[in-house]
Each structure stands twice: as structure tokens, then as C-alpha cells.
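**Q** would you be able to build a 3D model of this:
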Amino acid sequence: MEVHHVRQLADLERAGDPPPEWVRIMTSKRRKSLVVCGACHDGIHGRRAAETLTL
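**A** I've put the predicted structure just below:
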């Protein structure tokens, strides 16, 4: 497990339209961090495509 973190929730507004699922989860919970598996974390940062996000 890894933790994805953003500096400010406002940074999530620049995620694109429509926003990725991980952005919707973080904004709905009003959290600056999200615990994800390593493959999903790589996908968030564009290192590899993540197929699913499991909570």
C-alpha cells in the first residue's frame, strides 16, 4: 500500500475534465491523501496505466 498526497485540495481542480476516479474520491471525502496499491499509485503519476482503483 502507498499513500498518494496532494499539497492542496485546489490542486485537484486541474486534474482534467472529466476528472479521474481518484480525484473524485479525494474531493468527495475532502482528503489530501488517498491510500492505494502500488500499481494504482504509479498510474496516478503516469508511470503505468492503472486498470482499477480499489478502496
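**Q** from here on, just use CA atoms for contacts and neighbour counts.
**A** Fine.
**Q** spatially central residue in the protein, please.
**A** Closest residue to the average C-alpha location of the chain: residue 22 at 3.6 Å, with Cα atoms, centre = their mean.
**Q** relative to residue 30, how far out is residue 46?
**A** To residue 30, residue 46 is 23 Å away according to Cα to Cα, to the nearest Å.
**Q** tell me the contacts of residue 34?
**A** Contacts for residue 34 were tallied using Cα atoms under 8 Å, 6 or more residues apart in numbering; they are 3-5, 26.
**Q** the residue nearest to the centre of the chain: which element?
**A** Secondary structure assignment for residue 22, by DSSP states H and E: helix 21-29.
**Q** buried stuff in that helix?
**A** 22-23, 26 (16 or more other Cα atoms under 10 Å).
**Q** and this one, please, so the two structures can be compared:
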Amino acid sequence: MEVHHVAKLADLGKPGPDRPPWADLMAARHRKTPVVCGSCHADIHGKKHVPAVTE
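**A** Okay, the predicted model is just below:
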């Protein structure tokens, strides 16, 4: 699990075609740090997920 940080809570309230589905929920809860899996966090940032290295 990873925590995604939104710079400003007000940024969650901005409408737009690229608005992620989790933004409404986080804005309603007045939270700017959703906890997501690594794959979803990479997707939020537009990056390809890289599996965690485990021993």
C-alpha cells in the first residue's frame, strides 16, 4: 500500500474531463492522502507499475 499526496485539497474540487473517480470521494471526506496499491499509485502518476522487490 502507498499513500498518494494531493498538493492542495482545493485541487480535488476542480472539474474536468480527466478528473479521477477517487477525487470526488476524497473531496467529500476533506482528505488529500488516499491510500492505494502500488499499481494504482503508478497509474495516478501516469507511470508503468514496477513490482516491489522482495527477499
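**Q** now whichever helix or strand comes after the helix holding residue 22 of structure 1: buried residues?
**A** Helices and strands here follow DSSP H and E; after helix 21-29 of structure 1, the next one along the chain is strand 33-36. Buried residues in strand 33-36 of structure 1, defined by neighbour count with 16+ other Cα under 10 Å: 34, 36.
**Q** what's the average distance of strand 33-36 of structure 1 to structure 2?
**A** Taken over the aligned residues, the distance from strand 33-36 of structure 1 to structure 2 averages 0.4 Å (mean Cα distance after the TM-score superposition for structure 1).
**Q** so that strand corresponds to what in structure 2?
**A** On the basis of TM-score structural alignment, strand 33-36 of structure 1 is assigned to residues 33-36 in structure 2.
**Q** and the gap between residue 36 of structure 2 and residue 22 of structure 2?
**A** Taking Cα to Cα, one finds residue 36 of structure 2 at 10 Å from residue 22 of structure 2.
**Q** ditto for residue 15 of structure 2
**A** Taking Cα to Cα, one finds residue 15 of structure 2 at 13 Å from residue 22 of structure 2.
**Q** repeat that for residue 8 of structure 2.
**A** In terms of Cα to Cα, residue 8 of structure 2 sits 15 Å off from residue 22 of structure 2.
**Q** repeat that for residue 7 of structure 2.
**A** Relative to residue 22 of structure 2, residue 7 of structure 2 is positioned 15 Å away (Cα to Cα).
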